[in-house]
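Q: Take this sequence and fold it.
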Amino acid sequence: MIAETVCSAVSAAGLGIAAVMAYRKRFHRAGRIAAYALVPLGLVMTGAVGWLAHTAFSVTAWAGFGVLGLAWLLFMSTRAVERRSGGTRKERKAARTAQGDAVAPSASTPTLGASNRPAPTRRGSDSASDDFSDIEAILKKHGI
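A: This is a model prediction of the structure:
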């Protein structure tokens, strides 16, 4: 009885605030506030508030919520352990065999002989100065 009265009062207050918003020409906000204000009234009219009020004071319902929470905790912890360990044994074994079959044993030896292209050489500090000289040329070109 008290829960229904509180929800009805909240709905009435919300509809009053929505009316003030509409008076101030903020129709979008007034519509949204009115929608939120009508939710508690609808819950009272459907009987959901009475059901929730009886559930909130039921020891059996709280024990059921505890069991649901424990089930969720177990589910999430097993998923976390499974992700950390890389899956089940069958999945790991299948991954190892697929990894071994992916590369042929003779794939590490080159099949095409020597290339005619010369190997690229690294010049260390010269490459950095070349990069800066290009940048300097572009800046001088633009007068900077």
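Q: Could you use CA atoms for every contact and neighbour count after this?
A: Noted.
Q: Neighbours of A34, how many?
A: The number of residues packed near A34 is 20, by other Cα atoms under 10 Å.
Q: Count the neighbours of A30 for me.
A: The burial count for A30: 22, using other Cα under 10 Å.
Q: Please apply the same query to S125.
A: Using other Cα under 10 Å: S125 sits among 8 other residues.
Q: Which residue ranges of the chain form helices?
A: Remark: helices assigned in the chain by DSSP state H are 2-23, 27-46, 48-56, 59-85, 89-102, 125-141.
Q: who's sitting farthest from the centroid in this protein?
A: Distance from the C-alpha centroid of the chain, by Cα atoms, centre = their mean, peaks at N116 (51.4 Å).
Q: One more, so I can put them side by side:
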Amino acid sequence: MIAETVCSAVSVAGLGIAAVMAYRKRFHRAGRTAAYALVPIGLVMTGAVGWLAHTAFSPTAWAGFGVLGVAWLLFATTRAVERRGGGTRKERKAAKAGQGEAVAPSASAPALGAPSRPAARPAAAPRASDSAADDFSDIEAILKKHGI
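A: Below you'll find the model as predicted:
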């Protein structure tokens, strides 16, 4: 009952201010002020203020908001852990097992320094220099075409 009275008083005061603005020929601001002033009385007429007043003073409602907050916190925490690379144990084990195996073990040898033993070459490997020269000639042609 008190909340409805306060909302009604706020609406009447806002409409009074809007009337003063309209008298001073500020019609745009007067219209906006009148719109804002009608919101509290509209909420009273729909019953939203009564529902909100009963909810605001209800311990059960506040406990429900607390439970919703905890649920949101759990969702956010699990999402952050998931993004940082968490996951299930199986996923982590599979990732660790995949890290140890290199696709081409000799590929990183130049970056590490001299290899401890010479890498064995396959006997029947085709020469890559012919195909590489063809690839580079194509690239050179494209670059010359664009003036680079």
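Q: residues in the second structure matched by stretch 49-63 of the first structure, start to end?
A: Aligned using TM-score structural alignment, stretch 49-63 of the first structure spans residues 49-63 in the second structure.
Q: Any buried residues in the matching stretch, and which?
A: Buried residues in stretch 49-63 of the second structure, defined by neighbour count with 16 or more other Cα atoms under 10 Å: V49, G50.
Q: Compute the first-to-last residue distance for it.
A: Start to finish, the residues bounding stretch 49-63 of the second structure are 20 Å apart (Cα to Cα, to the nearest Å).
Q: repeat for stretch 51-64 of the first structure
A: For stretch 51-64 of the first structure, the end-to-end distance is 15 Å (Cα to Cα).
Q: Give me the distance between that stretch and the centre of its chain.
A: Computed by Cα atoms, centre = their mean, to the nearest Å, the chain-centroid distance of stretch 51-64 of the first structure equals 32 Å.
Q: Residues touching it, excluding its own?
A: A3 (Cα atoms under 8 Å, 6 or more residues apart in numbering).
Q: Could you rerun that using 10 Å?
A: Identification of contacts with stretch 51-64 of the first structure by Cα atoms under 10 Å, 6 or more residues apart in numbering yields 1-4, 43-44, 48-50, 65-70.
Q: ditto for stretch 10-26 of the second structure
A: With Cα under 10 Å, 6+ apart as the criterion, stretch 10-26 of the second structure contacts 4-9, 27-42.
Q: 6 Å - rerun?
A: A30, T33, A34, A37, L38 (Cα atoms under 6 Å, 6 or more residues apart in numbering).
Q: Buried residues of that stretch, list them for me.
A: V10, S11, V12, G14, L15, G16, I17, A18, A19, M21.
Q: now the first one: how far from A80 of the second structure?
A: Distance, V10 of the second structure to A80 of the second structure, using Cα to Cα: 44 Å.
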